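**Q** this one's structure only:
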């Protein structure tokens, strides 16, 4: 079982967890907003340290053959996916952009630190493994759907 899967199980059961790359919070205190929220509320980006016009390639290490570096973070929030590695990369980037916005906002109690989101997303993008990219996108999506308390 992958480490993040154990985190999800613990979160469902209500444990408090502290792992490398994560903050220490009770599962009931976790917060996160969806890609749709961030796409439709660009004014909420003000305290995140990111801009809707930042390019994906300035944030993530995307393989050149995916041709996704020049899209903006705002555009990434509208990525739909598709077949193959590039489709999976788009799905992962949509979830990852929401994750960095959640982690970058000082008022949101997001579970992961920016450094962990960067390193995990970059590793999966560069794995060229569709299943692993989709798996990590699912992890980020689960945390991006906690809402605010």
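**A** Yep, it's here. Note that the structure is predicted; figures quoted are calculated from it, not measured.
**Q** C-alpha from now on. contacts and neighbour counts both.
**A** Will do.
**Q** Spell out the secondary structure type for the residue lying closest to residue 42 once chain neighbours are set aside.
**A** Distances taken as C-alpha to C-alpha, 6 or more residues apart in numbering place residue 52 nearest to residue 42, at 6.8 Å, with adjacent residues excluded. Using DSSP: H, G, I helix; E, B strand; the rest coil as the criterion, the local structure at residue 52 reads coil.
**Q** next up, a second structure to put side by side with the first:
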């Protein structure tokens, strides 16, 4: 009987260990968009690639998806600049959000937020802010993510 329990426990452990990679560290570290967009740091990207499209991760509202930016990649988003107006504010949020997602996906960065669950649930927060079409809401989340992305990068 003990042997059967041991075999069952090992089987559960092996099946459980087959889950997709997901960073589990929570801390006070974060790398900036400027870090992530450099070609020499692409080997630090986990679970995403520079060619990952924004639309494959985020729910882009019509005002953004129908713009010239609708098919942009993570790398293109990391290069977004500033500006005023709703689309510019959305670009600024997505720049910070992409860096935040790369930070949270990395096993080597102790980022304070998670992508799909608490604390932070960044996907829900980013999608909600973009859907609000409220520039203040979008800017406030961008500022928060930007502050977290500037906590200090442990990667070289």
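**A** Okay, I see it. Values in this document were obtained by computation on a predicted structure and should not be read as measured data.
**Q** still on that earlier bit, which residue in structure 2 aligns with the residue nearest to residue 42 of structure 1?
**A** Using TM-score structural alignment, the partner of residue 52 of structure 1 in structure 2 is residue 50.
**Q** For that match, give me its contacts.
**A** 42, 73, 74, 75 (C-alpha atoms under 8 Å, 6 or more residues apart in numbering).
**Q** got a winner among these for most neighbours?
**A** Neighbour counts for those (other C-alpha atoms under 10 Å) peak at residue 74, which has 25 neighbours.
**Q** Would you mind measuring from that one to residue 7 of structure 2?
**A** 44 Å (C-alpha to C-alpha, to the nearest Å).
**Q** try residue 81 of structure 2
**A** 56 Å.
**Q** Next: residue 52 of structure 2.
**A** Applying C-alpha to C-alpha, the value for residue 52 of structure 2 to residue 7 of structure 2 is 40 Å.
**Q** Neighbour count: those two, which is higher?
**A** Ranked by neighbour count (other C-alpha under 10 Å), residue 52 of structure 2 and residue 7 place residue 52 first, with 16 against 12.
**Q** Quick check: what element follows the longest helix anywhere in structure 1 along the chain?
**A** The helix that spans the most residues within structure 1, counting by DSSP state H, is helix 84-104. Later in the chain than helix 84-104 of structure 1, the nearest helix or strand by DSSP states H and E is helix 114-125.
**Q** Skipping its backbone neighbours, what lies nearest residue 66 of structure 1 in space?
**A** residue 86 (5.8 Å).
**Q** residues contacting the spatially most central residue of structure 2?
**A** Centroid-nearest residue in structure 2, with C-alpha atoms, centre = their mean: residue 101, separated by 1.2 Å. The contact partners of residue 101 of structure 2, taken as C-alpha under 8 Å, 6+ apart, are 115, 122.
**Q** ok, it to residue 123 of structure 2 distance?
**A** Look at residue 101 of structure 2 and residue 123 of structure 2: by C-alpha to C-alpha, they are 9 Å apart.
**Q** quick one: common contacting residues for the two?
**A** With C-alpha under 8 Å, 6+ apart as the test, residue 101 of structure 2 and residue 123 both reach residue 115.
**Q** number of nearby residues for the residue lying closest to residue 47 of structure 2 once chain neighbours are set aside?
**A** Closest residue to residue 47 of structure 2 apart from its sequence neighbours, by C-alpha to C-alpha, 6+ apart: residue 105 at 6.6 Å. Neighbourhood size, residue 105 of structure 2 [other C-alpha under 10 Å]: 24.
**Q** Residue 87 of structure 1 contacts residue 93, doesn't it?
**A** No: with contacts counted by C-alpha atoms under 8 Å, residue 87 of structure 1 stays clear of residue 93, the gap being 9.9 Å.
**Q** between these two, who's got more neighbours?
**A** Neighbour count, other C-alpha under 10 Å: between residue 87 of structure 1 and residue 93, residue 93 has more, with 28 against 18.
**Q** which residue packs closest to that one, ignoring adjacent ones?
**A** Closest to residue 93 of structure 1 by C-alpha to C-alpha, 6+ apart is residue 76, at 6.4 Å.
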